[in-house]
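*Asks:* Just need the structure, nothing else, for what follows:
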Amino acid sequence: MTPPPVAGPVAGRTVAVRVPATSANLGPGFDTLGLALSVYDELEVTSLAQPGLEIEVTGAGADDVPRDASHLVVRAIAYAYEAFGRRLPGLRIVQRNLIPHGRGMGSSGAAVVAGLLAAKGLLEGDVEMSGDDLLRLATELEGHPDNVAPALFGGLTIAWMTEDGPQHKKLLVHRGVSPLVFVPEFTMSTSLARSMQPTQVPREDAVFNVSRSALLIVALMQSPELLLAATEDKLHQDYRADAMPATNALVHELRSHGYAAVVSGAGPSVLVLADGPGRRLEAAEIVAGSDTPWEALMLAVDFKGGTVRDITEGST
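*Replies:* Just a heads-up that it's a prediction; the model follows:
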């Protein structure tokens, strides 16, 4: 018989959480590679003495985010409390979203990570959650670790599954790598994008992606001049092309000019891994003349990952 949950720390604690956007796959590294980017969702979460939810959301996707227990941040907090046998308190959440929703920049993974980090902060001193705990819980909620790993730990991450659960390795990115994301007005459903892929692929395509994934690690860490070749892919982008023709066209246009452009996550945003700030500006100039409006985000690699800190009045 499962023991009843116990109460967590005294109500009134407030924590501040900050989580970066992410771009998964990076071309050939399907469901494995992810990169943290310098666009952030921020929130303050307070535990309340009385049950209930108070949710305030501004910024990206604010009109579509639920204000009840189905809110993804609330679900993640509740999931962590339940996992550690603690009773969920009332919650006040003030959230400011800057990560675009439905654009392939890890907004759902960021919400999951934000909720888990909030739970970690609220339970500090009562329950200690390790990085491995957070990655396991995040993967259970999100379904795969490629977005949540860089959101948690920052930088470039390799994520994989074992019998013991999800694992990750964080790597440093060469300082010459200059990310640029082109964000369209339209959105793309991750579940729809994933449904368009076959369950089997030709052996030569699998071998092709293994070679490019290995090369991509080298290109991102020490040889950015190899990024164009290293971001070639045969496992997922072509299969999804019909669902987002403007994205597919932009990727091919940029690559024809020598830029390492890929679909960001499930799309429809396009990630360019330029080998220097000057090259990034040149890519932005090409897209500025496109018939499809794209918002160009000149970003940096986030090396810190998600953070949480206690901001309770009177705390030190």
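*Asks:* alpha carbons only for contacts and neighbour counts from here, please
*Replies:* Fine.
*Asks:* Would you state the helices of this protein in chain order?
*Replies:* 72-83, 107-122, 131-142, 148-153, 190-195, 203-221, 227-230, 237-240, 245-256, 277-288 (DSSP state H).
*Asks:* and residue 65, how many residues sit next to it?
*Replies:* Applying other CA atoms under 10 Å, we find 16 other residues in the vicinity of residue 65.
*Asks:* Here is a second sequence; please produce its structure as well for comparison:
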Amino acid sequence: MTSPPTATKAPAPGFTATVRVPGTSANLGPGFDSLGLAVSLYDTLAVTTLATDALEFDLHGEGVEDLPRDASHLVVKAMDLAFARLGYGRGGLRISAQNVLPHGRGLGSSASAIVAAIAAANALVEAADRKDRQWVLQLASEMEGHPDNVAPAIFGAVAISWQEGGAYATTRLTPSDAVIPVVAIPGFEVRTELARGLLPATVTHADAAANAGRAALLMHALKDAPELLAAGTRDYLHQDYRATAMPESAALVAALREGGHAAFISGAGPTVMALANGDVEADAIVEFIGRRGGSDNSAASDGVSWRVLRLAVDLEGAKVEVHPGS
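*Replies:* Now for the predicted structure:
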């Protein structure tokens, strides 16, 4: 990261920025580090500027018992970087968070936190100093290392992202109304670093060519031909290599795909996502997972408890409001 400019001022006290950010699923099978989908699970962050230099926390929901309450919190780190790039110092903050996205499950919890923090910081500086969403994309991608989760978190829908000339870029695809995401969230975590470390340094030309073809097919399937989603989500680059870190997830993906459903590992896992073509298939996927071990919304299979959720594609991305604080 380049060095930020020297801070010359602090945000005015007495204002609150509230940011709602959707969860995301990266890769979607063949789109490794380039495709992401925003879904209707939301983390909410509210940041109030204080007249003192205090740093206060009010955290609720997923994983809060393990989160720090000091400047090492990811939200504070991201806000510090954003403020510095904008020419500001942090000042005092009250950080209130409602975490819905499970941590370490492949649904973009860290991307959501980074996007929310940068968007909040940007909203709390003087209007003349605020930047657009492309600026948020650059800084959030810089922190995450790639844009596959942060782009759909910012813009919603399906994001197709790449890096060129040292900058990150993305374009947005609105999928067919027939596309319905269904997720099965297990009760265990897989660290992204572990999952990424299992990938080989090189792949065969045949696998690369096959993956390129499936990624292209997936774009057509998402937009115009959802009956081709199962074929379009076939991956050759990363899922098989990561299976040893999440064998239960790999087994569920295999079982769903054998049944003709467009299932894949969500991000680095271990959550499994399936893209249904309409209500009938979505219900069938929920029922299928339930039959493997229990009820429709909490299935136990192979000793693993799965939380099964039928979601929607989020089309709005991060939403920011600023108002006088309390």
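*Asks:* Quick TM-score on the pair, please.
*Replies:* Overlay of the two chains. TM-score (TM-score structural alignment, normalised by the length of the first structure): 0.97; 314 aligned residues with a CA RMSD of 1.4 Å.
*Asks:* before we move on, back to that, of all the helices of the first structure, which lies closest to residue 47 of the first structure?
*Replies:* The closest of the helices of the first structure to residue 47 of the first structure is helix 107-122. By CA to CA, the value is 7.2 Å.
*Asks:* Can you check which part of the second structure the closest one sits on?
*Replies:* The aligned range for helix 107-122 of the first structure in the second structure is 109-124, by TM-score structural alignment.
*Asks:* if you skip the residues just before and after it, what's nearest to the residue positioned nearest the centre of the second structure?
*Replies:* What sits nearest the mean C-alpha location of the second structure, by CA atoms, centre = their mean, is residue 108, with 2.6 Å. Computed as CA to CA, 6 or more residues apart in numbering, the closest residue to residue 108 of the second structure that is not its neighbour in sequence is residue 24, at 5.0 Å.
*Asks:* That neighbour contacts residue 37, correct?
*Replies:* Yes: with contact defined as CA atoms under 8 Å, residue 24 of the second structure reaches residue 37; the gap is 5.4 Å.
*Asks:* Near residue 98 of the first structure, how many residues? Count them for me, please.
*Replies:* Look at residue 98 of the first structure: counted by other CA under 10 Å, it has 17 neighbours.
*Asks:* pull the longest strand from the first structure.
*Replies:* strand 33-48 (DSSP state E).
*Asks:* Once aligned, what mean separation remains between that one and the second structure?
*Replies:* Taking mean CA distance after the TM-score superposition for the first structure, the mean distance separating strand 33-48 of the first structure from the aligned residues in the second structure is 0.5 Å.
*Asks:* Report the aligned residue range of the second structure for that strand.
*Replies:* So strand 33-48 of the first structure sits over residues 35-50 in the second structure, by TM-score structural alignment.
*Asks:* Check the offset of the matching stretch from the chain's centre.
*Replies:* 10 Å (CA atoms, centre = their mean, to the nearest Å).
*Asks:* rewinding a little: shared neighbours, residue 24 and residue 37 of the second structure?
*Replies:* Common contact partners of residue 24 of the second structure and residue 37 (CA atoms under 8 Å, 6 or more residues apart in numbering): 149, 152.
*Asks:* ok now do residue 71 of the second structure, which residues does it touch?
*Replies:* For residue 71 of the second structure, the contacting residues are 55, 77, by CA under 8 Å, 6+ apart.
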